[in-house]
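Asker: what follows is a predicted protein model with its sequence.
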Amino acid sequence: MSNSSLKAPFQYERIPIENITTDNKKKAKNMGATLKRIWNYLAVEKAKLTLVILMVMASSGLALLGPFLVGMAIDDFIVMQQTAGLGMLLISLIVVYLFHSLSIFLQNFWMIGIAQNTVYTLRKDLFKQFHRLPISYFDKRQHGELMSRLTNDIDNVNNTLNQSVIQIFSSILTLVGTIAVMLYLSPILTVVTMSVVPVMFFAMKWITKRTGPLYKLQQRKLGEVNGYVEEIVSGQHVVKTYSQEDMVIGQFEQRNNELKNTGFWALAISGLIPKVMNMLNFLSFGLIALIGGILVIVYDQQLVTVGTIVIFTEYARQFTRPLNELSNQFNVLLSAIAGAERVFNVMDETQEEMDETKAIEISSTNGNIKFEHVSFGYEETKILNNISFEAQTGETVAFVGHTGAGKTTIINLISRFYNYDEGKITLDGVDIKNIKRSSLREQMAFVLQDSFLFHGTIRDNIRYGRLEATDKEVENAAKDANAHDFIVKLPNGYDTILDQDGSGISQGQKQLLTIARALLAEPSILILDEATSNIDTITELKIQDALERLMAGRTSFVIAHRLNTIQEANTIIMLEHGEIIEKGDHEQLIKQKGHYYQLYKGQLN
């Protein structure tokens, strides 16, 4: 990367706002629905919300009472030069402000509890939704971007509930109360004070029209940055292996720059609000002082008193302050709505198809699986065409073929990650669509090419196959998987903590742990997807030995590219472009001297 491409710190590239693409129509369409759904979560806390509203009303009323008492002190005591009763009025003023502070504390305290409970439920519902979505949903999206929905977007909603909801409601009450008291005291000065409102309205309309879409875009860009970071951090070995550090830094800089520019314009434009409000506030003060002073002099305090002018200068501040807060909080609210929309978009995604009404539970199975003229396609692309075969109880069926031939798709259909379009798949004579997914998958175990381990102890990773298993059963499964010997040599044995990527142990050892997990599950149906690929010869022998124990007496489906690992399979199915072109055992296919023979001969050479 050339030095010329680097920019000095804090050197903002102020791109024209018209160059930033936003989706205004979508925002306008979904805002009301999003607010309604947020309210549905808040409504659970109606009792606390009632207390909060009462405290907000109290604090707003007390905030109006304070300046009124100050005006009374000026007109009734200071101007009249009377001291009797002034002390009591001052004590009352102190009590008013003390209770005002207490009411603000209570409303904030209760609202924090409401916000935390609401966000807890929202986060829980979103996490549950993740587990209801089909595998295809995760295949099409960056995991980091989805993580951003669960963290950044929900935190945005949390911050808004903690701060903005009370502020908005309080501002509205204060605004209404201030106008009512001002009209009571002096309609003339009320009109003077209100004269700045049209200017405020058009200024706020101009600002919020631009900041709303920008805040929504900022949330999307933040999700993209998080997704990219998660992807690159997970693939650090590949990045460093191919020396692509400069490339990924450049790509990150581009995404980070887009986020920076979006955030810059959102904050820069919303930052105009307090400046405009302060200017109009000062203008309002000047008009009140000028016109009020003229009225006092001309009419000798018959229309307006000195105390009334003092009250109005304070109420003018209280009048513009709620407008200022409403404008500021409106921008924050727009940002929260943008985050909430992203959360609800996930929650509205089509869930994995519900089990059929008459779907049954199965506690055990013989593992007899039969495909009858099955066809399937992803969206409009046909992947499998007229597939028929049968795996008898305890048999091993292996699938071979070039990448994209349909091997993994068949496995996805067996496990019902996808539903087939045509034909029929049966388990022990029962259509698998009539078996509950959870019940079907409980009869299966998977050993995949990429052995996934969770953050936790080795013992817990093995026990994931059957949570109620005892420590002794876990250790026996590890022994059968040829994993016990290397586990006990680790510093903490079975209590050794593993990261998600299984750092500290080899790829082969991770695979042995996944085999132990499958053994502990005691499945009737076993699925192996390149379980011995990229493994050294010695470890491969251990894995093959463990797999033989695992496959014994179980119906097994094996995807393999190395044909020497599947020569003992009862049936080998050769796939090409989603169709079966050859089928038989190893000896039969070799004698046919067809595609399988050519592939096998090529691997020997």
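Answerer: Alright, I've got the coordinates.
Asker: C-alpha from now on. contacts and neighbour counts both.
Answerer: OK.
Asker: packing partners of whichever helix in the chain runs longest?
Answerer: The helix of greatest length in the chain, counted in residues with DSSP state H as the criterion, is given as helix 86-132. The elements that helix 86-132 packs onto, with contact taken as 3 or more Cα pairs under 8 Å, 6 or more residues apart in numbering; DSSP states H and E, are helix 24-42, helix 46-72, helix 154-185, helix 306-347.
Asker: try it again at 7 Å.
Answerer: With contacts taken as 3 or more Cα pairs under 7 Å, 6 or more residues apart in numbering; DSSP states H and E, helix 86-132 sits against helix 46-72, helix 154-185.
Asker: please enumerate the helices of the stretch 201-350 of the chain.
Answerer: When secondary structure is read from DSSP state H, counting those that start in this stretch, the stretch 201-350 of the chain shows helices at 236-241, 245-270, 272-299, 306-347.
Asker: of those, flag the one that's most buried.
Answerer: Stretch with highest mean neighbour count among these: helix 306-347 (a mean of 22; mean count of other Cα atoms under 10 Å).
Asker: for that helix, packing partners?
Answerer: helix 24-42, helix 46-72, helix 154-185, helix 197-234, helix 272-299.
Asker: which one, of the ones you listed, ends up nearest to Ile425?
Answerer: The stretch from the helices and strands packed on helix 306-347 with the least distance to Ile425 (Cα to Cα) is helix 197-234; that distance is 36.3 Å.
Asker: relative orientation of that closest one and helix 245-270 in degrees?
Answerer: Going by axes from the mean of the first three to the mean of the last three Cα atoms, to 10 degrees, helix 197-234 is angled at 170 degrees with respect to helix 245-270.
Asker: list the buried residues of helix 197-234.
Answerer: 200, 204, 207-208, 210-230, 232 (16 or more other Cα atoms under 10 Å).
Asker: how far away from the center of its chain is that helix?
Answerer: In this view, helix 197-234 has its centroid 17 Å away from the chain centroid, taken as Cα atoms, centre = their mean, to the nearest Å.
Asker: likewise stretch 105-118?
Answerer: 23 Å.
Asker: strands of the stretch 351-500 of the chain, residue ranges please.
Answerer: Counting by DSSP state E, counting those that start in this stretch, the segments of the stretch 351-500 of the chain that form strands are 369-378, 381-391, 396-400, 422-427, 430-431, 444-447, 456-457, 497-498.
Asker: next up, a second structure to put side by side with the first:
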Amino acid sequence: MARNKYDIDETLQTEFNFSHLKRLGAYIKPYRKELLITIFFVSISSMLGLLTPIFLMQIMDDYIPNKNIKAIILVSILQLVIFLLISVILSFKISLTSKIGQNIIHNIRSDIFEHLQALPFSYYDDKPHGKIQVRVVNYVNSLSDLLSNGIVNTITDLFSLLFIIGFMLIVNVKLTLICLLGLPLLIIIIFIIKKKQRVAWQISSNKSSNLNAYIAESINGIRVTQSFTREQENIKIFNTLSNDYRLAWIKAVKLNFLMWPAIDNISTWSYVAVYVVGISWLDNSMQGITAGVIIAMTGYIGRFWAPVNTLASFYNSILTAVSYLERIFETIDEPVLVKDCEEAIEMPAIKGEVVFKDVTFSYEDGVKILNGINFHSAIGDSVAIVGPTGAGKTTIINLISRFYNLDSGEITIDGVDISKATIKSLRKQMGIMMQDSFIFTGTIIDNIRYGNMEATDEQVIKAAKTVHAHDFIINLEDGYQTQVNERGTRLSVGQRQLISFARALVADPKILILDEATSSIDTQTEILLQEGLSKLLQNRTSFIIAHRLSTIKNCTFIMYVDGGSIKEMGSHDELLDLKGSYYELYMSQYKFLEKE
């Protein structure tokens, strides 16, 4: 798939619309009370700050000419008190808005992660994991400043703008109108660069996503990279992707920075116009212009364009955030294809009868992986699935666990159609060991208990002993409390498989699924493991995929799968007597072992 590459830009499935901002508002709504309180106090501080030019006008036009020193001192003290009060309010605002912003960020990130837990394997099959991770971390983080300060600053600056215009009109109406002449020009500039900004930030987010995807892939494959001395080639690829992101980010930032010089220039022109017109009217008593009026107006002009600049910055932030919101909500809106139906029932206690009825399945439209699979396994049967690579063996066991939806057909367990049962109640009664023996960061005992969080230490140790993992575990520095890293890099491949085996068994499942469970275990350990499992598998239905045919000779029946269908089915001896595909596979292994 084209999307499943680090060097291919993602394309949005839907166009942005302002309903995305409405959805963002739903995350803000629970904190509206705190935000309103903050806005109220910040608005008061803003209004108090606007008294300064009035004080200056009064001092220039009245107190200084009349040499009223006492009034000047009182105004100075009042101004100091106002500044202290504004400082306290701003400190309160910073503390509260930061807390609110981070709470909202946490809620958005939690929703994305929760949704990712429910998405089917097909979603992860189709997208590099780095491109998923960047949405949960980087994109959400990019909204932090917008949510922490942008909203409160914007609302309070809107109020400030109204207050400023009100004070300016009180001081002088004509000079106020002159100052406002620059607004239409600014609005035109905003609309010109708006679309370019959104596209630029979309491209930047694409390049960031590509870079993160490659970094994640490189870290996961570092052993292969160093084994084949691919470091220099990987550095070249990284530098190319990093440079693409750098150039895209610079272009987006340049568009953002167009707003500031535009406002700065318009602000400067307003100053000049007010000074020129104001001074020319200074001696005209009809205009009511005094030195104090000019000083007050120029003071307000600076304050007028400051919130305009903030509003323009917020507008920039919105356009930047839009490119991230599109990706975030696209992820949250990704359909959960494998989910409980409306009338789903709790899966009864499983006994272990599994039936496939004309099961057809494909990962992609038009490319069938399984075509008309039919079989019946009774309670307690051990079913082996063999065949060439890509035949559909793993797909069959994935469908039993309902990791994918069927194209057609039906799978029943104890007569219950699994598509009609809740996923949680189905999977909780299964023990599954995949080909990838994934080990999580934490202790060994927690990794084994992952399959059943209610398991006691004794049950964990019993499972470990059954799969012969106990001996190597107790020889580690802290035994079962030994800390292991992500993917279990401190452990050998065989040790990781044994831990994964114990994890599957500690769930005490009625259906046990083993996909190449012994592929990385030495022959001696495998013999011991088979001895322990022979007892454990009694009264359990098990499905086993194994390339070592010697390990499945005692299974109830064996299915030879090829080309998406079951070519042969029977016991080990029955299939040998057929002298068909299974016979040829077995004999090829037998001859190979004889040569050894």
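Answerer: In hand now; what should we look at? Here the structure is a predicted model, which is why all the values come from computation and not from measurement.
Asker: quick one on the thing from earlier: make JSON lines from the helices and strands packed on helix 306-347 of structure 1 and add distance to Ser327 of structure 1 to it.
Answerer: Listed next are these as JSON lines, based on distance: least, Cα to Cα, whole Å:
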{"stretch": "helix 24-42", "distance to Ser327 of structure 1": "17"}
{"stretch": "helix 46-72", "distance to Ser327 of structure 1": "18"}
{"stretch": "helix 154-185", "distance to Ser327 of structure 1": "9"}
{"stretch": "helix 197-234", "distance to Ser327 of structure 1": "7"}
{"stretch": "helix 272-299", "distance to Ser327 of structure 1": "7"}
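Asker: mind checking which of the ones you listed is nearest Asp529 of structure 1?
Answerer: helix 197-234 (21.5 Å).
Asker: tell me which strands and helices the closest one is in contact with?
Answerer: Secondary-structure packing of helix 197-234 of structure 1 (3+ Cα pairs under 7 Å, 6+ apart): helix 143-148, helix 245-270, helix 306-347.
Asker: against structure 2, where does the longest one fall?
Answerer: Translated: helix 306-347 of structure 1. Across structure 2, the stretch matching helix 306-347 of structure 1 (TM-score structural alignment) is residues 291-332.
Asker: what's the mean distance for the matching stretch versus structure 1?
Answerer: Between stretch 291-332 of structure 2 and its aligned partner residues in structure 1, the average distance after superposition works out to 1.5 Å, using mean Cα distance after the TM-score superposition for structure 1.
Asker: before we move on, back to that, which of the helices of the stretch 201-350 of structure 1 sits closest to Leu599 of structure 1?
Answerer: Within these, the stretch nearest Leu599 of structure 1 is helix 236-241; the backing value is 29.5 Å (Cα to Cα).
Asker: the closest one vs structure 2, average distance?
Answerer: On superposition with structure 2, the average gap between helix 236-241 of structure 1 and its aligned counterparts reaches 1.3 Å (mean Cα distance after the TM-score superposition for structure 1).
Asker: so which bit of structure 2 is that helix matched to?
Answerer: Helix 236-241 of structure 1 corresponds to residues 222-227 in structure 2, going by TM-score structural alignment.
Asker: how far does that stretch sit from the chain's center?
Answerer: With Cα atoms, centre = their mean, you get 27 Å for stretch 222-227 of structure 2.
Asker: which outside residues touch that stretch?
Answerer: The contact list for stretch 222-227 of structure 2, computed with Cα atoms under 7 Å, 6 or more residues apart in numbering, reads Glu231.
Asker: tell me the spacing between the residue most central in space within structure 1 and Ile94 of structure 1.
Answerer: For structure 1, the residue sitting closest to the mean C-alpha position, by Cα atoms, centre = their mean, is Arg149 at 2.0 Å. Taking Cα to Cα, to the nearest Å as the measure, Arg149 of structure 1 falls 47 Å from Ile94 of structure 1.
Asker: would JSON lines of the strands of the stretch 351-500 of structure 1 with distance to Lys128 of structure 1 and mean neighbour count be doable?
Answerer: Formatted as JSON lines, the strands of the stretch 351-500 of structure 1 follow (distance: least, Cα to Cα, whole Å; neighbours: other Cα atoms under 10 Å):
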{"stretch": "strand 369-378", "distance to Lys128 of structure 1": "25", "mean neighbour count": "19"}
{"stretch": "strand 381-391", "distance to Lys128 of structure 1": "30", "mean neighbour count": "17"}
{"stretch": "strand 396-400", "distance to Lys128 of structure 1": "34", "mean neighbour count": "25"}
{"stretch": "strand 422-427", "distance to Lys128 of structure 1": "29", "mean neighbour count": "19"}
{"stretch": "strand 430-431", "distance to Lys128 of structure 1": "28", "mean neighbour count": "15"}
{"stretch": "strand 444-447", "distance to Lys128 of structure 1": "23", "mean neighbour count": "23"}
{"stretch": "strand 456-457", "distance to Lys128 of structure 1": "22", "mean neighbour count": "16"}
{"stretch": "strand 497-498", "distance to Lys128 of structure 1": "25", "mean neighbour count": "18"}
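Asker: residues in contact with the equivalent of Tyr480 of structure 2 over in structure 1?
Answerer: Residue mapping for Tyr480 of structure 2 onto structure 1 gives Tyr494, with TM-score structural alignment as the criterion. With contact taken as Cα under 7 Å, 6+ apart, Tyr494 of structure 1 is in contact with Thr457, Ile458, Arg459, Ile487, Val488.
Asker: pretty sure the third one sits against Thr496.
Answerer: Just to be clear, that refers to Arg459 of structure 1. No. Because the distance of 8.1 Å does not satisfy Cα atoms under 7 Å, Arg459 of structure 1 is recorded as not touching Thr496.
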